[in-house]
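Enquirer: my questions are about this predicted structure, shown below with the sequence.
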Amino acid sequence: MPPPLLSRTLDPILGVFTGVLAYYLYETHPRNAIPEELRLASLLKRKYAIWQREREQKLLGSGEDNIDWQAIAASAEKEVDENLRK
């Protein structure tokens, strides 16, 4: 294994920083002319919005799984009242 250039911890951090900086410069350089809708930030925003929408739909469900808690509470109170009267 080759010896570290700076340290075992700093070398990976420097590598990630260099990669992120290089990608940012690639996206923003005028010669590349990447459209705004194809840049990484806008793609991530769109993906996050889709994920949020799907998660909200999953949490809300299709409406069939909705539970009428008031009806359950009323029936429970009715059962308790009947049991107390006995």
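Expert: Looks like it arrived, so ask away.

Enquirer: please count neighbours and contacts with C-alpha atoms only from this point.
Expert: Fine.

Enquirer: quick one: terminal-to-terminal distance for stretch 21-39?
Expert: Terminal residues of stretch 21-39 are spaced 14 Å apart (Cα to Cα, to the nearest Å).

Enquirer: let's bring in a second model and compare:
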Amino acid sequence: MPPPLLSRTLDPVLGVFTGVFAYYLYETHPRTALSEELRLTSLLWWKREKWQRERERKLQATEEVVDWQAITASVEAESDKSPKK
């Protein structure tokens, strides 16, 4: 294993920072000229909205109608039938 350049913890941080900074420069450089819908932030927002729509659809599909009044009435009826000490 080669020796660390700066330190064992600073080298990975420096690598991640360099990668993020390079991607930022790639997205904002006029020569590459990415359109707004192809930038990472808009793609992340699109993916998040898609995930939220899918989650809402799943929650609505599994949502059951619960008659809470009937449940409370049955609990009260059971408590009335049980002998009191």
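Expert: Noted; the coordinates are in hand. Because the structure is predicted, anything quoted here is derived from the model rather than measured.

Enquirer: the helix or strand hosting Q57 of structure 1 vs structure 2, average distance?
Expert: Assigned by DSSP states H and E, Q57 of structure 1 belongs to helix 40-60. Compared with structure 2 after fitting, helix 40-60 of structure 1 has a mean deviation of 1.4 Å; criterion: mean Cα distance after the TM-score superposition for structure 1.

Enquirer: what comes into contact with that helix?
Expert: E36, E37 (Cα atoms under 8 Å, 6 or more residues apart in numbering).

Enquirer: same check on stretch 74-86 of structure 1?
Expert: Stretch 74-86 of structure 1 is contacted by no other residue when judged by Cα under 8 Å, 6+ apart.

Enquirer: where does the helix holding Q57 of structure 1 end up in structure 2?
Expert: Mapping helix 40-60 of structure 1 onto structure 2 (TM-score structural alignment) gives residues 40-60.

Enquirer: what distance separates the matching stretch from the centre of its chain?
Expert: Stretch 40-60 of structure 2 sits 9 Å away from the centroid of its parent chain (Cα atoms, centre = their mean, to the nearest Å).

Enquirer: then stretch 9-18 of structure 2?
Expert: Distance, centroid of stretch 9-18 of structure 2 to centroid of chain: 25 Å (Cα atoms, centre = their mean).

Enquirer: then stretch 73-82 of structure 2?
Expert: Worked out by Cα atoms, centre = their mean, stretch 73-82 of structure 2 lies 43 Å from the chain centre.

Enquirer: buried stuff in it?
Expert: By 16 or more other Cα atoms under 10 Å, stretch 73-82 of structure 2 has no buried positions at all.

Enquirer: distance check, the most centrally placed residue in structure 2 against Q69 of structure 2.
Expert: Nearest to the geometric centre of structure 2 sits R48, at 7.0 Å (Cα atoms, centre = their mean). For R48 of structure 2, the distance to Q69 of structure 2 equals 37 Å [Cα to Cα].
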